[in-house]
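In: Quick one, what's the 3D model for this:
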Amino acid sequence: MHQTHLLNFYNEFIIKQDYFECHEIMEEQWKEKERFTKKDPEVFLILIATAEYHYRRGNLSGAETSYKRALKLFQEAPFILRKYGLSENAVEVFENRLHNINYVNFKVIEFPLSCEYFLMLQELIMPEASPETFKVFIDNLKVLDEQTVHKHKMRDRAPVIAERLQSLKNKNREE
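Out: Just a heads-up that it's a prediction; the model follows:
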């Protein structure tokens, strides 16, 4: 996966905190691969974004299910975390998140980004800032606007519905 796509994903996840958009970005990248399976690292990232989306909205069951699926996927098909911009303790961070999901109210996760990707993200977002200043900036971000938090309910579904209908028509023609 190209660094640009990962940085786009992490910008949406960490800075904009638009977990729904993260899911969309990573799913698109995953499906553009010549060969893709449900065991790919991109699916792990999709599930983490989905878990955070549900958690923030108070859907603890959905968050728990997504985290469990992500962690099971990693256990069954481990990958080099740093290759995808994650720190070596990322799995532990997500396991702790899952463990506390029913006991701790949602707060923005301190995302386990590798140092390399942290610096690349800082260069993208705040090139004039020091890494320390950028860390403080990130730590103080809290996106709670309705459009971002409840994006799947607030977006225009017409294109998705039209695409599904077209797909169904194409499928019926093939049969």
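
In: alpha carbons only for contacts and neighbour counts from here, please
Out: Will do.

In: Just the residues contacting stretch 126-142, thanks.
Out: Ile14, Ile15, Gln17, Val108, Glu110, Leu119, Gln122 (CA atoms under 8 Å, 6 or more residues apart in numbering).

In: Could you give the separation between the terminal residues of stretch 36-46?
Out: 14 Å (CA to CA, to the nearest Å).

In: Buried ones in that stretch, by neighbour count?
Out: Buried residues in stretch 36-46, defined by neighbour count with 16 or more other CA atoms under 10 Å: Asp40, Pro41, Glu42, Val43, Phe44, Leu45, Ile46.

In: Work out for me the element the residue nearest the centre of the chain sits within.
Out: Centroid check for the chain by CA atoms, centre = their mean gives Ala49 as the closest residue, at 2.8 Å. Taking DSSP states H and E as the criterion, Ala49 maps to helix 41-57.

In: Which elements pack onto that helix?
Out: When contacts are defined as 3 or more CA pairs under 8 Å, 6 or more residues apart in numbering; DSSP states H and E, helix 41-57 packs onto helix 19-31, helix 60-76, helix 146-149.

In: In TSV: the ones you listed, plus distance to Ala90 and mean neighbour count.
Out: Shown next, in TSV, are those (distance: least, CA to CA, whole Å; neighbours: other CA atoms under 10 Å):
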stretch	distance to Ala90	mean neighbour count
helix 19-31	17	19
helix 60-76	10	18
helix 146-149	24	15
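
In: and for comparison, fold this next one:
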Amino acid sequence: MKQYPEAYLAYLLYFHAERDYFECHEVMEEFWKEHPGDERSKTYVALIQIAVGMYHIRRGNRSGAAKMLQSAAGNMDAAHLASLGLDADKLKQILSQTLTQIEHQDYVYADINLPISDMALNAWCAAECERKGLMWQGASRLLDEELTHKHTRRDRSEVISERARQQQIRKEKGGAK
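Out: The predicted structure is shown next:
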């Protein structure tokens, strides 16, 4: 699968097998930041936003999810999605349906699958899952508190340190508040 970035392949496995949307966000955000000139940059942001939206939905934060999914729809580029082996029209339809469903009080969380149009990519992902003992397109482990609330349980010392460092840089340049 050399035509696809490794981070994207990892994203697909986290999204469809582990249903670890937090890690989807982490792996794609790191890749996106490391490749600022990539022409698919906005589409990478859309993929990050889809994962964050799904994370919010699973945690019951429907308004946060709606904002993320709407923003993702605005950042998607059909040609770039196609170059990543995804069907843009089907993905827009899935996001629209998800947005409609989460508006209802009786909504019960349901995973989504990204519409992979590249059958070789789909087969590779399924085989990689089998190799790792994972189930391709399996259901979320809804009772797994670690998975559901991952952002509240991680070590944030690096994030806090980096924010302080960036603030110091801005201060030295005369732009910090």
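
In: before we move on, back to that, now flag whichever of the buried residues of stretch 36-46 of the first structure is closest to Lys83 of the first structure.
Out: Of all the buried residues of stretch 36-46 of the first structure, Lys83 of the first structure sits closest to Pro41, with 9.8 Å by CA to CA.

In: what's the counterpart of the closest one in the second structure?
Out: Taking TM-score structural alignment, Pro41 of the first structure has Thr43 as its aligned residue in the second structure.

In: who's in contact with that match?
Out: Per CA under 8 Å, 6+ apart, neighbours of Thr43 of the second structure: Asn75, Met76, Asp77, His80, Leu81.

In: The last one and Tyr8 of the second structure, how far apart?
Out: By that I understand Leu81 of the second structure. In terms of CA to CA, Leu81 of the second structure sits 12 Å off from Tyr8 of the second structure.

In: Tell me which residue of the second structure lines up with Phe118 of the first structure.
Out: Looks like Phe118 of the first structure aligns to Asn122 there (TM-score structural alignment).

In: what's the neighbour count on that match?
Out: 16 (other CA atoms under 10 Å).

In: I'd like to know how far it sits from Tyr55 of the second structure.
Out: From Asn122 of the second structure to Tyr55 of the second structure the distance is 23 Å (CA to CA).

In: Could you do Leu114 of the second structure as well?
Out: 15 Å.

In: quick one: which of the two has more around it?
Out: Using other CA under 10 Å, the more surrounded residue of Leu114 of the second structure and Tyr55 is Tyr55, with 26 against 20.

In: I'd like the distance between the counterpart of that one in the first structure and Ser167 of the first structure.
Out: Aligned against the first structure by TM-score structural alignment, Tyr55 of the second structure finds its counterpart in Tyr53. According to CA to CA, Tyr53 of the first structure and Ser167 of the first structure sit 27 Å apart.

In: now Ile138 of the first structure
Out: From Ile138 of the first structure to Ser167 of the first structure the distance is 41 Å (CA to CA).

In: who's more crowded, these two?
Out: Shown here are Ile138 of the first structure and Ser167; by other CA under 10 Å, Ile138 has more neighbours (17 against 12).

In: Surely the more buried one is in a strand?
Out: No. When DSSP: H, G, I helix; E, B strand; the rest coil is applied, Ile138 of the first structure is found to be helix, with no strand at that position.

In: Only the buried residues of stretch 120-140 of the second structure, if you could.
Out: Leu121, Asn122, Cys125, Ala126, Glu128, Cys129, Leu134, Met135, Trp136, Gln137, Ser140.

In: Can you tell me which of those is closest to Glu26 of the second structure?
Out: Ser140 (18.2 Å).

In: What's that closest one aligned with over in the first structure?
Out: Looks like Ser140 of the second structure aligns to Lys142 there (TM-score structural alignment).

In: In three-state terms, label its match for me.
Out: coil.

In: what's near enough to touch the residue nearest to the centre of the first structure?
Out: Phe13, Tyr19, Phe20, Cys22, His23.

In: Could you double-check that the fourth one lies in contact with Phe13?
Out: I take that to be Cys22 of the first structure. Yes. With contact defined as CA atoms under 8 Å, Cys22 of the first structure counts as touching Phe13 (6.1 Å).

In: returning to that earlier point: any idea how far Leu165 of the first structure is from the residue nearest to the centre of the first structure?
Out: 27 Å.

In: now do Glu32 of the first structure
Out: 22 Å.
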